[in-house]
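Novice: below is the structure, and that's it, no one-letter string:
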């Protein structure tokens, strides 16, 4: 198939690859268009022919409608004829421009001489174009023009074209408020181009739906929107229409951006547009003036407009709504300019910044790697806050508590996701020495933190997001578990803030052994907060003895299993608290010599040290796993090692650059980030990779792929950080770290097992040369204290068109709801397989809707496809934990792991989370049950007797985790 044409802001002459015309001009010389979907043609350099043009007659269209004669239409048609033969560059050739001007004058003169004031039929004008081309010796162009007219006539006779004879005349208002008749042929060509090269799509249903929805006085923008809406309604029947909708949206956005940047509706040419876009962005105060110091012409030439056609509709609409820079709501930044702007913003401190920007651009725009959302939002702007996650510890001091809440507001303003450790704050009933009163505990302060996140709302770009962490021994833990409940005193509820329980291993042992558990107020036992492993156990036993001896004022003892059950009950009821494990996070931390991990972040994948003086910061990005597959290769990871190595090297450099370029809203964040330089390289598209490899998620083969693929990513990430250390120097706190002692993530499992006393079952197999890498790390050093973390990737996965993170497939057909609206999502891999078996039809679509996107109840689908495309609630949750355990052994931070349970009950949830602990997981994320991710279905029987069902809806919980993308 031929590739789609380059992004065009208007219907100017297209490149030779535009097979929607297969020849010269594909528009008869009828009314003057005003917009891409109305056939807009902007003015060109050659002057309008003079002479008798003012007295030429009106034109009779094939429909019989009479319109004003416009010589510019002839110039455009002749130009397109030359372009179809000589290529897209012909339009800019002085020779061709001169020939076009001459031919246009000839045609206009002959029409004027022959018809004077009498009407002239459009076919007669086209005859004169042919004759003029022949007379001037342009035989190849004339031949192409004749063949094109014959082909169009044949298609009209066969009913393949929407002839202007049928459609009703519709008046369209252009951007300047002028009224024109809708150019039906131009509309048809726009839809033809959008479908070009996209298998199993047709412009015909789109055309019918668009025309049906139009009215007299419709605006050009409304026509463009109608085309997008027409395509998106067909996605559930044919996934290819997702690309069609994206192309139509791209046309509309391109026209708007070109008009805003250039001040006129000209055709989009990235090489010409990019420098003007940069200057406009700097003038408006949106972009950093430093971007103008790059070799802009070189970078403009590097932009690849063809990559605009990689987008699916959901991805492009997300990009347009939430990422592209706008001027008072007008998006003037286009996708390739967006990727280059981010690349330039990340290359500002490189010695050869232009070359590095080009390298970074090619990685981003190819979708092989995508930076996190804050980086995409802010790179290259005047306030480049590029980091994803911030972790803070709130001290037990009134002034410091409110200082911490203030820091939350400043960090959230620039799109940062927050994890707050509240364990040091004294509990309910604890003594306040300064007033001799009693504390109200942590809950009132958490209420203030909750409302602050809502008020700041991440700088107006998306909802504020913060997660509060509390250790399981805190005296207020039972109230903490109730924070998200919809019953009780609303003054002691936080409906918008997430919560997570920070659990030491000793608590899990007590639960397993049926022991008791004692709660304390941290002002009386402050050292418990900073102790881990065996040291924590010894001190905790001492505290229990002191409490029993009456030496502690605030304490309470209860069965450990009761508190555990209460936590799991609230998790099932409200989705919170998330279950996270303190000791694996600390005992396996490369930075255990420099402090303590007191919490994770908003999405539970970051595990970095925090103190009152250091706010931990992490900079994230994710590798597109299926883009690096090599199923036929010899590597046990099933990945192309050379390609992945190139991606990881560049990605790690980009992530490391964030640390130095970053705008830090609070000084504690800057201090911490420059001292430790942590980054979090993750993966996305894991489920898509399994589809490509024909491996069911619920299988030992999937667990093995998780193991081997993460081993290779880990090896390459550590190697890349070591290479950066050789070039730039090791991070300041490297001496004394686990890295400096030759302890890699895979090696740290032994320490966890030793400290736990045997409560660990985790695979430790390996296939790569870790000994050689270990020695090099010890000798050369590491540039980054932490290198890996798997974030949720909800929106950046949408942009790149892959499944998010390590998630299993939610459903084969469903409606995704996020801040950009509702989108039909269908599994294209399944559709391809069903088409190959001749099983894809309207009945199958209805069956998928009726059965919530599940294949299991559909009898005509083969069992092997049911296993391969099993949905998240059909995969035994233990497979997710086993795969996560294999990944965790290679990761120096953690992974954002959702757990799916179709029909949860107490014993099942209990077993799942105990298994997660025994398998060595550091953290878990949401527990998703079927009731939390569905809406009630309705079904309708249509007049033809077919059953239509409403697709299940995935709740917008996906967007709760966007701060870490």
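Specialist: Yes, it's here. Being a predicted model, the structure only gives us computed values, none of them experimental. Numbering: from 1, shown residues only.
Novice: CA atoms for contacts and neighbours, from now on please.
Specialist: OK.
Novice: which other residues reach stretch 772-783?
Specialist: The contact list for stretch 772-783, computed with C-alpha atoms under 8 Å, 6 or more residues apart in numbering, reads 677, 715, 718-719, 721-726, 728-731, 734, 739-744.
Novice: can you flag the buried ones in these?
Specialist: 677, 715, 718-719, 721-726, 730-731, 734, 739-744 (16 or more other C-alpha atoms under 10 Å).
Novice: can you tell me which of the contacts of stretch 772-783 end up in helices?
Specialist: Members of the contacts of stretch 772-783 lying in helices (criterion: DSSP state H): 715, 718, 719, 721, 722, 723, 724, 725, 726, 728.
Novice: export those to JSON lines and tack on distance to residue 371?
Specialist: Shown next, in JSON lines, are these (distance: C-alpha to C-alpha, whole Å):
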{"residue": "715", "distance to residue 371": "20"}
{"residue": "718", "distance to residue 371": "18"}
{"residue": "719", "distance to residue 371": "20"}
{"residue": "721", "distance to residue 371": "17"}
{"residue": "722", "distance to residue 371": "21"}
{"residue": "723", "distance to residue 371": "21"}
{"residue": "724", "distance to residue 371": "19"}
{"residue": "725", "distance to residue 371": "21"}
{"residue": "726", "distance to residue 371": "24"}
{"residue": "728", "distance to residue 371": "22"}
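Novice: okay, pairing it with this:
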């Protein structure tokens, strides 16, 4: 028809006609027809004629036909350049392109006529009640694409995503209801990213009533991650192959952007990509995948470049890069992580495989009683916090309020103002921009400023003497608890007057402390305060009840049972109070942590001992590798970690395991399960560590340690009993055969 109208004067010259037949157009009612540029030409010519007030039945002038053809060619080229074979072009997007080209090429009057034409037809469709793709008479809704262009919302795509996310749990999750709710939350002009969020939020809002929706929300979020990270793929069946093929590109992107270590490019990509198991993404609940997305997936310019499985493989590669058979070890580590059998600590997950592999969780330090040491500690805290380390600081050495300062002949303001500085440092230097700094200050109970220390977290009082962002903990000697029990007195000292108390514990501490009390009574020590031990204990408990701080930690058992008692003194624990390591001015204690997922090790209603042994052996190797690969922000941290090589292994999903085993949390059976599971993990952890020592050699300070003396942790209960000179009601029974260990 068009050729007849042109009377041979003009020939369509956009693309080979056969090429155009490869593409199709989806109409508003869902019908799909062949792409035909003739329709575009006629619409453009009609708009030009309307703008020139030429009747529709009159042949357009030759120059107008030329303009119409030129515009048509550009519209067709733009539409087909964005098309994907196998996917129909959207009719509304084609019409949007016509509008844009008319404006762009200067035919503004024709563009206005075309816009009016579209609006009149939209109203006519609404009056007729034309049916849309899902059979409902609806007003057209437009969405805004990332490039700013607009197209008609495709409800079919939303339905595919939502129904796919509900697959396998349709009996619990209603896809139709979820689709309807999502549609109600959309509006004309909504951005495509907001549509994705609307689907996730609709599912998230239903989790409280039906927990299965957590997996629907997780799958919808996973779809967004795949779209953000991977190149475009035509169908879900192509996803696993596209995911494997893109792995090498991801690593190169990370290296080029300065986010990943070039050492990762030395691995065999084919071996590693073949080991990627995309099905494991289906294990995620919503909160898990949202946390992974927000905090852990590497991004460049705000755009994520790794999927969850890339993330686990990247961490595994980062931990295996010094292994001889690094591909095999990386796959071993990947299988432990991606199956959720074992999880490394947050700093390891953040930083493994990056240019700054600060992989350790916790740093413990002590401070001396001088400005240089105090502000060195503050600076060290900033460096350690920058790379996601949690901090435990021992402040007991700092002299108390009112103590004489020889250099200035003045009086000290005590430890509290310095704690305020440390608190503000934790706020100012967050953990790699991913979470706020985390710090805990420890103070021994005999310190003269301890009563002010108890009030640091209160919401009332002088704000200059409050630390709302820093945790606090009491470091309590056994002697204090004896005095509480006896309703006796307790004497507070300035550490500048009792310098050796800080490094003493047990019977030696008790003897020396009582000598200092005698000296104070005789007037040989001027600055001290005597209080009722029970009153101070009551203040501790009241503060703990009101603010959750300071925590209660015990100095003597921490030191008596320490395997490294031959090399120093434990002056504090860490932020989470799970590690006990020696500290000094030369050593900042470092601990490298990870957790075994108990819920992933259940089989036939009991713990799978063989699988636990396998997981723990792999995990101990991963943790030991951390020590050598680690980036150390301070020389004191390197010195301590290389000498003593401490690792810590805990458990997670304890309650989940109880739930699966149908064991009440508040029951004796739960206590017995805890005892048995922890003994099993301890057994295989110590066994794996000894096997690793046979392969790599013992750590530097092994000689003289409790390990060297043949004392296992359970044996140290007897040492504590001897030190206290009394009976301990601790269970020392075992269920494992410890002879091989």
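Specialist: In hand now; what should we look at? Just so you know, these numbers come straight off a predicted model, no measurement behind them.
Novice: chain center to the longest strand along structure 2: distance?
Specialist: The longest strand of structure 2 (DSSP state E) is strand 589-597. Computed by C-alpha atoms, centre = their mean, to the nearest Å, the chain-centroid distance of strand 589-597 of structure 2 equals 16 Å.
Novice: equivalent analysis for stretch 320-327 of structure 2, please.
Specialist: For stretch 320-327 of structure 2, the distance to the chain centre is 25 Å (C-alpha atoms, centre = their mean).
Novice: likewise stretch 402-414 of structure 2?
Specialist: Taking mean C-alpha positions (C-alpha atoms, centre = their mean), stretch 402-414 of structure 2 and its chain are 45 Å apart.
Novice: give the aligned range of that stretch in structure 1.
Specialist: Using TM-score structural alignment, stretch 402-414 of structure 2 lines up with residues 429-441 of structure 1.
Novice: which parts of that stretch are buried?
Specialist: Neighbour counts over stretch 429-441 of structure 1 (16+ other C-alpha under 10 Å) mark 429, 430, 431, 440, 441 as buried.
Novice: so what touches that stretch?
Specialist: Residues from elsewhere that reach stretch 429-441 of structure 1 (C-alpha under 8 Å, 6+ apart): 425, 426, 427, 428, 476, 521, 523, 554.
Novice: can you tell me the closest non-neighbouring residue to the fifth one?
Specialist: Once flanking residues are discounted, residue 476 of structure 1 sits nearest to residue 427: 5.6 Å by C-alpha to C-alpha, 6 or more residues apart in numbering.
Novice: for that neighbour, list the residues it contacts.
Specialist: Residues in contact with residue 427 of structure 1 (C-alpha under 8 Å, 6+ apart) are 439, 440, 441, 442, 474, 475, 476, 521, 522.
Novice: change it to 10 Å
Specialist: Contacts here follow C-alpha atoms under 10 Å, 6 or more residues apart in numbering; on that basis residue 427 of structure 1 touches 396, 438-443, 474-477, 520-524, 554-555.
Novice: kindly report the same for residue 573 of structure 2.
Specialist: Shown in contact with residue 573 of structure 2 (C-alpha under 10 Å, 6+ apart): 362-365, 391-394, 440-442, 473, 475, 553-555, 558, 579-583, 589.
Novice: do you have the strands of the stretch 101-250 of structure 2 handy? List them.
Specialist: Applying DSSP state E, counting those that start in this stretch to the stretch 101-250 of structure 2 gives strands spanning 142-144, 150-152, 190-191.
Novice: in structure 1, what stretch matches the last one?
Specialist: Right, the one you point to is strand 190-191 of structure 2. Alignment of strand 190-191 of structure 2 against structure 1: residues 218-219, by TM-score structural alignment.
Novice: corresponding residues in structure 1 for stretch 372-381 of structure 2?
Specialist: Stretch 372-381 of structure 2 corresponds to residues 399-408 in structure 1, going by TM-score structural alignment.
Novice: for stretch 651-671 of structure 2, same thing?
Specialist: Residues 683-703 of structure 1 are matched to stretch 651-671 of structure 2 when aligned by TM-score structural alignment.
Novice: list the buried ones in that stretch?
Specialist: Quick answer for stretch 683-703 of structure 1 (16+ other C-alpha under 10 Å): 683-691, 693-699, 702-703.
Novice: so of these, which ones are in helices?
Specialist: 686, 687, 688, 689, 690, 691, 693, 702, 703.
Novice: most surrounded residue in the contacts of stretch 429-441 of structure 1?
Specialist: residue 426 (28 neighbours; other C-alpha atoms under 10 Å).
Novice: am I right that that residue is in a helix?
Specialist: No: if the criterion is DSSP: H, G, I helix; E, B strand; the rest coil, then residue 426 of structure 1 is coil and not within a helix.
Novice: surely it touches residue 395?
Specialist: Yes: using C-alpha atoms under 10 Å, residue 426 of structure 1 is in contact with residue 395, at 9.4 Å.
Novice: sorry, back to before: in CSV, list the buried residues of stretch 429-441 of structure 1 along with secondary structure and distance to residue 495 of structure 1.
Specialist: As requested, the buried residues of stretch 429-441 of structure 1 are arranged in CSV below (DSSP: H, G, I helix; E, B strand; the rest coil; distance: C-alpha to C-alpha, whole Å):
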residue, secondary structure, distance to residue 495 of structure 1
429, strand, 24
430, strand, 26
431, strand, 29
440, strand, 19
441, coil, 18
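Novice: how long is stretch 179-188 of structure 1 from one end to the other?
Specialist: 20 Å (C-alpha to C-alpha, to the nearest Å).
Novice: what range does that stretch cover in structure 2?
Specialist: Under TM-score structural alignment, the match for stretch 179-188 of structure 1 in structure 2 covers residues 150-159.
Novice: residues in contact with residue 628 of structure 1?
Specialist: 368, 638, 639, 640, 641, 642, 643, 644, 645, 647, 689.
Novice: any idea which residue sits dead centre in structure 1?
Specialist: Central residue of structure 1 (C-alpha atoms, centre = their mean): residue 796, 1.6 Å from the mean position.
Novice: how far away is that residue from residue 846 of structure 1?
Specialist: Look at residue 796 of structure 1 and residue 846 of structure 1: by C-alpha to C-alpha, they are 30 Å apart.
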